[in-house]
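*Asks:* quick one, what's the 3D model for this:
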Amino acid sequence: MIHFVGAGSGAPDLITLRGKTFLEQADVIIYAGSLVNPQLLDYAKEGCEIYNSAKMTLEEVLDVMFVAEKDGKMTVRLHTGDPCLYGAIREQMDVLDEKGIEYDYTPGVSSFCGAASALNLEYTLPDVSQTVIITRMAGRTPVPEKEEIAKLASHGATMVVFLSTGLLEQLSQRLIAGGYAADTPAAIVYKATWEDEKAFVCTVGTLAETAARNHITKTALMIIGDVVTHSHYNRSELYNPAFTTEFREATK
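*Replies:* Predicted coordinates for the structure are as follows:
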């Protein structure tokens, strides 16, 4: 059996209980070494075979899985955050489907959730934003033309931008071209929930300057929108005493 497991956003105690159990039981662990906190490997049992996929191709990862299956071993494929976001898991699953090899998938705490915790912010504030757009700048991996940053920015929703720390000048330009003002609140969160986490509040126009001043060159998320400063919003109707719900009557 092969278990795809989300490692969580960084802190080793933010993995799910199910994910931790699989790590403790695994005979083989293949982990995304460039991003997964190596402290998670402390959960591995003695004798567990551990492979760093940062140094491997897809074919090499699959070969390790095939050998483990042949030998009746249990494998954990440990991806950063929640692997449904930029995790490159589908290409592995498709091959396993072709081979008739069983697998399952345990979700994890995404780094975009960890980034919110670093700033104690809520992405969906009433009358500010009720939509979160998760995206990235085009780099070596292209982005569909219909999802170009400026087009997404035209909605004015909260945006969380992955995998773009080295493209912040261009990111600012495309956000402004799409309709965000240069003084729109923004934030850069480096290594959310890790021990060396850093978070910086800035503006759309000062993203690159802020990153350069604080020596942030990779492993960061950018958050765009008025929710970053949460300076104005309406309280939730759910907890409003004048609002009737299925569970209580209005009292005012």
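*Asks:* CA only for contacts and neighbour counts going forward, please
*Replies:* Fine.
*Asks:* buried residues in the longest helix anywhere in the chain?
*Replies:* For the chain, the helix with the greatest residue count under DSSP state H is helix 58-70. Neighbour counts over helix 58-70 (16 or more other Cα atoms under 10 Å) mark 61-62, 64-66, 68-69 as buried.
*Asks:* now the other sequence, so there's something to compare against:
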Amino acid sequence: MSHSAELTQVENSLSPLAPAVYIIGAGPGDPDLLTVKALKILQQADVIVLADSLVPQQILQDIRLEAEVVCTSNKTLEEILPLMIDRVRSHQSVVRLHSGDLSLYSAIHEQMQALAAAGVPFEVIPGISAFQAAAAKLKVELTVPGLVQTIILTRVSGRASAVPPSEELASLAAHQASLCLYLSALHVRAAQEKLLEHYPADTPVAVCFRIGWPDEKICLVPLEQMAAVTQEERLLRTTLYLISPALKTALVNESTSAARSQLYHPEHSHLFRPSR
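*Replies:* So this is what the prediction gives:
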């Protein structure tokens, strides 16, 4: 059976979408990393409203030919919301498509509040975050027993969003956890200086540009080279930094024999594997 025939068969087996706004996390950019639920909704939606500067066109490869596609990179919330509300009140299903996972820097809080105030039903469908996709690409676990057990997701202050003083980067770096730094390429040199206040200069950093896109790029460098590599490669906007001692496991010839979870250790007993 051909791919198109398979899609048609799936589409025909699905229940019609109720008129509502379906807020979907598109993941980092790879269509194969969409959740099954997100893909099913995308295949049926009447209207797709997407952040086109952050969501690649490849995510739309299986939408209906007659679906209305509305790009929002040049629109304000005051233009986007009435459009979605109007389409739902006209008995259409609307997908609001954001990049990554909706729980991180997706600006959906105010959209959900406005939809609720207007009495418009909506549903939230989570996605894969870039930090998860990057770790998978690097073949690393960001929580290694005895080395690091905490992941911090943060950003530096920018024009669009201010970071509270209590979450200042240097204070977060003091934990020396696996730190995932979003939306900070324009401030990378200042960020590097703050990180170096607590992390050793040779701490591995994965500089990840457009993870999941056809032109993705990953550079694994010491922390002290993070800013220089960013500037040399001319990386902007959709760049994620993973700063973590766990990334040592991604380096060639790095020994990991001491880092082992007790969960599957033969000397560790638990409810489902009692001691003998």
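*Asks:* which residues are contacting the longest helix of the first structure?
*Replies:* With contact meaning Cα atoms under 8 Å, 6 or more residues apart in numbering, helix 58-70 of the first structure is reached by 1-2, 28, 30, 53, 74-75, 92, 101.
*Asks:* closest to A150 of the first structure out of these?
*Replies:* Closest approach to A150 of the first structure among the contacts of helix 58-70 of the first structure (Cα to Cα): Q92, at 31.9 Å.
*Asks:* run through the strands of the stretch 51-200 of the first structure in chain order.
*Replies:* For the stretch 51-200 of the first structure, applying DSSP state E, counting those that start in this stretch gives strands covering 75-79, 103-106, 132-136, 158-162, 185-190, 198-203.
*Asks:* distance from the second one to the second structure after superposition?
*Replies:* This points to strand 103-106 of the first structure. With mean Cα distance after the TM-score superposition for the first structure, strand 103-106 of the first structure departs from the second structure by a mean of 0.5 Å once superposed.
*Asks:* ok, back up a step: onto which residues of the second structure does the longest helix of the first structure map?
*Replies:* Alignment note (TM-score structural alignment): helix 58-70 of the first structure is matched to residues 77-89 of the second structure.
*Asks:* just stretch 167-176 of the first structure next, same as before
*Replies:* By TM-score structural alignment, stretch 167-176 of the first structure lines up with residues 187-196 in the second structure.
*Asks:* and the contacts of the matching stretch?
*Replies:* The contact list for stretch 187-196 of the second structure, computed with Cα under 8 Å, 6+ apart, reads 156, 169-170, 173, 184, 223-224, 226-227, 230.
*Asks:* of these, closest to L240 of the second structure?
*Replies:* Scanning the contacts of stretch 187-196 of the second structure for proximity to L240 of the second structure, where the rule is Cα to Cα, the winner is S184, at 7.7 Å.
*Asks:* ok, that closest one - contacts?
*Replies:* The contact partners of S184 of the second structure, by Cα under 8 Å, 6+ apart, come to 155-156, 158, 191, 237, 239-240.
*Asks:* 10 Å instead, please
*Replies:* If a contact means Cα atoms under 10 Å, 6 or more residues apart in numbering, then S184 of the second structure has 154-158, 190-191, 236-241 as its contacts.
*Asks:* farthest pair in the residues you listed?
*Replies:* A190 and T238 (17.8 Å).
*Asks:* among the contacts of helix 58-70 of the first structure, name the buried ones.
*Replies:* Buried residues within those, defined by neighbour count using 16+ other Cα under 10 Å: 1-2, 28, 30, 53, 74-75.
*Asks:* mind putting these in CSV, distance to L85 of the first structure included?
*Replies:* Formatted as CSV, these follow (distance: Cα to Cα, whole Å):
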residue, distance to L85 of the first structure
M1, 23
I2, 19
V28, 23
I30, 18
S53, 17
M74, 24
T75, 21
